[in-house]
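[1] Fold the stuff below for me.
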Amino acid sequence: MAAHLYIREHEPLATAGMFFSRFSERLEETTERYLAQDYEQLLQSWEQGPGLVNPVRWLDPLINAAEHFVHHEDVRRAQGEPAREFSPGDAQALYRSLKMLAPRILGASEVPVVLEPQGFDRVIANDRRGVSERGNQVAHVRGSVGEILLWVFDRDVAQVEVHGPSDAIRKSSI
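    So this is what the prediction gives:
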């Protein structure tokens, strides 16, 4: 995971391999190179963040809230840790990420997907015309903002309620 996070912030061409098959070989080679490094040294390098001219530095508040949350929960949940509550500020950051990412990730769904995070406005993904004619063809996902974000990122541990045609929901990488 440390290699993944480092590459994402420091190796743009390798990062492209996460989304485009044309760059997948470069991603594999770069990943192997960082996996061979000393773990503590890699963590220290990652903690310093991207360089001053790296665009990731400016996008950090938008992309890293979700990325770091999801991977942190991957580790926590693998250790049997339960879902947790967040401060209002942290929950708001997760909600901003959910609003930005969910429509993109759920865009290929066959039905509109209405996300209903507790304490926040709904987020509607894949809203198409004709919904009122087929009102039962809408999927609803309910839960805390963090749990819905985990669900959007296809984590099985997410504690959400899904109502409606869940088999018509399609999740893709960004």
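[2] contacts and neighbour counts: CA atoms only from here.
    Will do.
[3] Which residue ranges of the protein form strands?
    In the chain, the segments counted as strands under DSSP state E are 113-117, 123-125, 139-143, 161-163.
[4] So which of those is nearest Arg57?
    With distances scored as CA to CA, the stretch of those nearest to Arg57 is strand 123-125 (26.7 Å).
[5] Now tell me what touches the closest one from outside.
    Strand 123-125 is contacted from outside by Leu98, Lys99, Ala102, Pro103, Arg104, Leu106, Gly107, Pro112, Val113, Val114, Leu115, Glu116, using CA atoms under 8 Å, 6 or more residues apart in numbering.
[6] Give me the buried entries from these.
    Applying a neighbour-count criterion of 16 or more other CA atoms under 10 Å, the buried members of the contacts of strand 123-125 are Leu98, Lys99, Ala102, Pro103, Arg104, Leu106, Gly107, Pro112, Val113, Val114, Leu115, Glu116.
[7] Closest one to His71 out of the residues you listed, please.
    Taking CA to CA as the measure, His71 lies nearest Leu98 of the buried ones among the contacts of strand 123-125, at 15.1 Å.
[8] Could you also give me the structure for this second sequence? I'd like to compare it with the first:
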Amino acid sequence: MTNYARTEREALADLLLSEGPDAPTLCTGWTTRDLAAHLVVRERRPDSAVGLLIRPLAGHGEKVRLARAALPYQELIGQVRNPPVWSPVSNPLVDPLANTMEMFIHHEDVRRGGGTWEPRALPRDLEAVLWRNVKLIAKAGLRRLGVTAEIEPTGFPAIRNGAEPRVRVTGDVGELAVFFFGRQRAARVAVDGDPQIAERLRTGRLGV
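    Sure thing, here's the model as predicted:
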């Protein structure tokens, strides 16, 4: 079976190089250099996440990321492309589980950051992997927003998080992934139903 974490990583690294260090991304306030530094720190500096658990240390992760972002850009992208085998999130045992969605979403962050893009035609088995992740993150996001919805992915069975869904969200799996990972404005999905609930879903905080 194809390791889509690897193929998405390679495609992302190629795109980061071709776009250069100052291109926009869907990550608010981050250029391509910032996004690349985030990916490298996530894999090589697990201590940078301590601020997520200990609030007084919240600035530590950003300090580590900015230091990594100061590297020469080609060196930085080389580190994105070749993660360390010892990393808790990118070693060969966990790479497909931990990084397929991560690399896909950030690949789309760069693809769509400049505003001119078209959806990709994704292999069916990649869509299946993405859909497993989307189902989990979508239900968590809908619960957080207090929204009941039916989600209808193209080519897969629909799911719902309540007996009486107030809205219906339809689209290809890749677009639903972008939508439910918090990039609603850049996703080509349809949200039908109660207008106020639909607007809450389009503008609310989704993702992790």
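[9] tm score of chain vs chain?
    Here the TM-score for the pair of chains, by TM-score structural alignment, normalised by the length of the first structure, is 0.81; 166 aligned residues with a CA RMSD of 2.4 Å.
[10] post-alignment, the longest helix belonging to the second structure versus the first structure, mean distance?
    In the second structure, taking DSSP state H as the definition, the longest helix is helix 124-145. When the first structure is overlaid, helix 124-145 of the second structure sits 2.0 Å from its aligned residues on average, using mean CA distance after the TM-score superposition for the first structure.
[11] so where in the first structure does that helix end up aligned?
    Per TM-score structural alignment, the counterpart of helix 124-145 of the second structure in the first structure is residues 88-109.
[12] Would you mind pulling the contact partners of the matching stretch?
    Residues from elsewhere that reach stretch 88-109 of the first structure, judged by CA under 8 Å, 6+ apart: 62-63, 65-66, 113, 120, 123-126, 145-146, 149, 152-153, 168-174.
[13] what's the nearest residue to the residue most central in space within the second structure if we skip its chain neighbours?
    Nearest residue to the geometric centre of the second structure (CA atoms, centre = their mean): Ile105, 3.0 Å. Excluding the flanking residues, the one nearest Ile105 of the second structure by CA to CA, 6 or more residues apart in numbering is Val178, at 6.5 Å.
[14] Next, the distance between the ends of stretch 164-171 of the first structure.
    For stretch 164-171 of the first structure, the first-to-last residue distance is 16 Å (CA to CA, to the nearest Å).
[15] roughly how far out does it sit from the chain middle?
    Relative to its chain's centre, stretch 164-171 of the first structure lies at 18 Å (CA atoms, centre = their mean, to the nearest Å).
[16] just stretch 117-133 of the first structure next, same as before
    Going by CA atoms, centre = their mean, where stretch 117-133 of the first structure is centred and where its chain is centred differ by 19 Å.
[17] buried ones in that stretch?
    Buried residues in stretch 117-133 of the first structure, counted by 16+ other CA under 10 Å: Pro117, Val123, Ile124, Ala125, Asn126, Asp127.
[18] Could I get the contacting residues of the closest residue to the last one other than its chain neighbours?
    In space, Asp127 of the first structure comes closest to Pro112 once its chain neighbours are excluded; the distance is 4.8 Å by CA to CA, 6+ apart. Taking CA under 8 Å, 6+ apart, we find Pro112 of the first structure in contact with Ile124, Ala125, Asn126, Asp127, Arg128, Val131, Gln137, Val138, Ala139.
[19] returning to that earlier point: please convert the strands of the first structure to CSV, extending it with distance to Ala16 of the first structure.
    Output for those, formatted as CSV (distance: least, CA to CA, whole Å):
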stretch, distance to Ala16 of the first structure
strand 113-117, 28
strand 123-125, 25
strand 139-143, 30
strand 161-163, 32
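[20] can you count the residues close to the counterpart of the residue nearest to Ile105 of the second structure in the first structure?
    Structural alignment (TM-score structural alignment) places Val178 of the second structure against Leu150 in the first structure. When neighbours are counted by other CA atoms under 10 Å, Leu150 of the first structure registers 23.
[21] swap in the one 5 residues further on?
    By other CA under 10 Å, 15 other residues sit near Arg155 of the first structure.
[22] re the thing from before, for Ile7 of the first structure, see how far away the match of Val178 of the second structure is.
    Distance from Leu150 of the first structure to Ile7 of the first structure, by CA to CA: 22 Å.
[23] quick revisit: the residue nearest to Ile105 of the second structure and Glu102 of the second structure: what is the separation?
    11 Å.
[24] same thing with Gly114 of the second structure?
    20 Å.
[25] go on, Ala69 of the second structure?
    From Ala69 of the second structure over to Glu102 of the second structure the distance is 19 Å, taken as CA to CA.
[26] Between those two, which has more neighbouring residues?
    Neighbours per residue (other CA under 10 Å) separate Ala69 of the second structure from Glu102, with Ala69 holding more: 21 against 15.
[27] The more buried one -> the first structure?
    Here Ala69 of the second structure is matched to Leu35 in the first structure, going by TM-score structural alignment.
[28] try Val167 of the second structure
    Counting by TM-score structural alignment, Val167 of the second structure lines up with Ala139 in the first structure.
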